[in-house]
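Trainee: fold the following, please.
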Amino acid sequence: MPSRTARERVRGEVRQEILDEAERLIRAEGLPGLTMRKLASRLGYAPMSLYSYFSDKQALLRELGKQGFELVASRLSAAVERGGVDGVRELLVAFVRYAHEDPVHYRSLFLGDKPQIDRPDRPEDVNPAFALLSEHVAECVAQGVLEGDVVATSAVLWTAVHGAATVIVTFERCPFGSWETYAETMVDTALAGVHARPVTG
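Mentor: Purely as a prediction, here's the structure:
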């Protein structure tokens, strides 16, 4: 009889298989195309069997959201090569680049109709990408190159790049010319703003 550890490992593998197929389904048909019945059919499972791994569709989406944020954080971290404000700029531009290169993932993670994650009071507790930005902003504040509240400043910068990313993925062609130039201009403008007028909590 399989040991508890072996059973848990197999269960974890099946759970990840379900998540991976759900991600593929979303990429193929968009978030509205994801249903538990359709997902079970693609996997060759009975629909009710999925509920032994996820209590409902929202539970599955929350886990997809958690993994999605971790993936974005990893991508942003790899893009940052410098410290200080230059590192913050690299991270913010990398976020817009991610949205441009993977618009389906961006839409499902950030523009879905329903929240995919729990929303505690502190955004850095649920979104490791935002936490990464906050760490770099905190470094700038500690160095004296930025002033203001770390979380509030991070939120303003995060909002600015979300706006830019959403424009880029919404329009078939960026209405402001080169998306790279637009993204860099938005990031530089946001950084200049928080530098000139420190954000308080």
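Trainee: every contact and neighbour count from this point should use C-alpha atoms.
Mentor: Will do.
Trainee: residue 9 versus residue 80, what's the distance?
Mentor: Per C-alpha to C-alpha, to the nearest Å, residue 80 is found 34 Å from residue 9.
Trainee: one more: residue 138?
Mentor: 39 Å.
Trainee: out of these two, which sits in the more crowded spot?
Mentor: Ranked by neighbour count (other C-alpha atoms under 10 Å), residue 138 and residue 9 place residue 138 first, with 21 against 12.
Trainee: counting neighbours, what do you get for residue 33?
Mentor: Neighbours of residue 33 (other C-alpha under 10 Å): 14.
Trainee: the one 5 residues further on too?
Mentor: Other residues near residue 38 number 15, with proximity taken as other C-alpha under 10 Å.
Trainee: for my notes, confirm residue 45 occurs in a helix.
Mentor: No. Going by DSSP: H, G, I helix; E, B strand; the rest coil, the assignment for residue 45 is coil, not a helix.
Trainee: spell out the residue ranges of the helices in this protein.
Mentor: Counting by DSSP state H, the chain has helices at residues 4-29, 36-43, 57-79, 84-101, 103-110, 123-126, 128-143, 150-170, 179-196.
Trainee: sequence B follows; please return its structure for comparison with A:
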Amino acid sequence: MPKVSEEHRAHVSEHIHQAALRVFARKGLRSTTMSDIIKESGMSTGAIYSYFANKEALTMSVASAVVGGRLHVLEELTATDPLPRPAVALRQLLSGVDPVLFHGGLILQVWSEASTHPGMAALARDMLTQVRTGITTYLTSFYAAQGLPADAAAARAVAAAPAVLGLGQGLIVQSTVFEDFDPDSYLRAVDVLLDPDHA
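Mentor: Predicted structure coming up:
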């Protein structure tokens, strides 16, 4: 039997991820079964289970891929000259998230699962810690570019990063709950809060 390349495995895994996301968005995270995902993917049962042992493993893989896929954006933002303003950075961080995650409050469903599922909670903590670290690095550079000494910029970034992470989560929550949600107004408010002298 020919050896399957890592590139092929990554491609198939992404295909399964996308099938799972579509079903999660339609039926909800808890109501979705592996049979639903298998049918949506068009793959055989054996093929799916050769990648993911169960729905829990697949759900955690999807969540990890979504968040991990955004971490490189923070790295790119920090390396940009000139640095984008906080609201612009937040917009870029969230803009590449698959729209299906917002449909039906899927992200909120994942967070809800994290409140009761130890494995999902551990994954959520790890992913959010990585995002917060990336935000801290970006903010350190941003505040330094605004003229703060290095130590002061780093201290301010550490203090602000949890709230900035919360602002991103707030955008996701409000965009899910309010039909008339205006992300531009929300992001202007972010600039007012984080950089009032230039908002």
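Trainee: care to give me the TM-score?
Mentor: Superposed pair, TM-score by TM-score structural alignment, normalised by the length of the second structure: 0.67. Supporting alignment: 182 aligned residues with a C-alpha RMSD of 3.7 Å.
Trainee: the residue most central in space within the first structure and residue 141 of the first structure: what is the separation?
Mentor: With distances taken as C-alpha atoms, centre = their mean, residue 69 lies nearest the centre of the first structure, 3.8 Å away. As judged by C-alpha to C-alpha, residue 69 of the first structure and residue 141 of the first structure stand 25 Å apart.
Trainee: ditto for residue 16 of the first structure
Mentor: Applying C-alpha to C-alpha to residue 16 of the first structure and residue 141 of the first structure gives a distance of 39 Å.
Trainee: in terms of neighbours, single out the busier of these two.
Mentor: Using other C-alpha under 10 Å as the criterion, residue 16 of the first structure and residue 141 rank with residue 141 on top: 18 against 15.
Trainee: residues contacting the more buried one?
Mentor: Applying C-alpha atoms under 8 Å, 6 or more residues apart in numbering, we find residue 141 of the first structure in contact with 147-148, 150.
Trainee: most neighbours among those residues, which one?
Mentor: Result: residue 150 is most packed of those (other C-alpha under 10 Å), 23 neighbours.
Trainee: am I right that that residue is in contact with residue 136?
Mentor: No. Applying C-alpha atoms under 8 Å as the test, residue 150 of the first structure and residue 136 come out as separate, 9.3 Å apart.
Trainee: could you check how far the counterpart of residue 90 of the second structure in the first structure is from residue 188 of the first structure?
Mentor: Counting by TM-score structural alignment, residue 90 of the second structure lines up with residue 92 in the first structure. Distance of residue 92 of the first structure to residue 188 of the first structure, given as C-alpha to C-alpha: 10 Å.
Trainee: more neighbours: the two, which one.
Mentor: Using other C-alpha under 10 Å, the more surrounded residue of residue 92 of the first structure and residue 188 is residue 92, with 27 against 14.
Trainee: that one contacts residue 162, correct?
Mentor: No. Residue 92 of the first structure lies out of contact with residue 162 (C-alpha under 8 Å); the separation is 9.4 Å.
Trainee: so who does the nearest residue to residue 103 of the first structure once chain neighbours are set aside touch?
Mentor: Closest residue to residue 103 of the first structure apart from its sequence neighbours, by C-alpha to C-alpha, 6 or more residues apart in numbering: residue 169 at 5.7 Å. The neighbourhood of residue 169 of the first structure, defined by C-alpha under 8 Å, 6+ apart, consists of 99-100, 103, 107.
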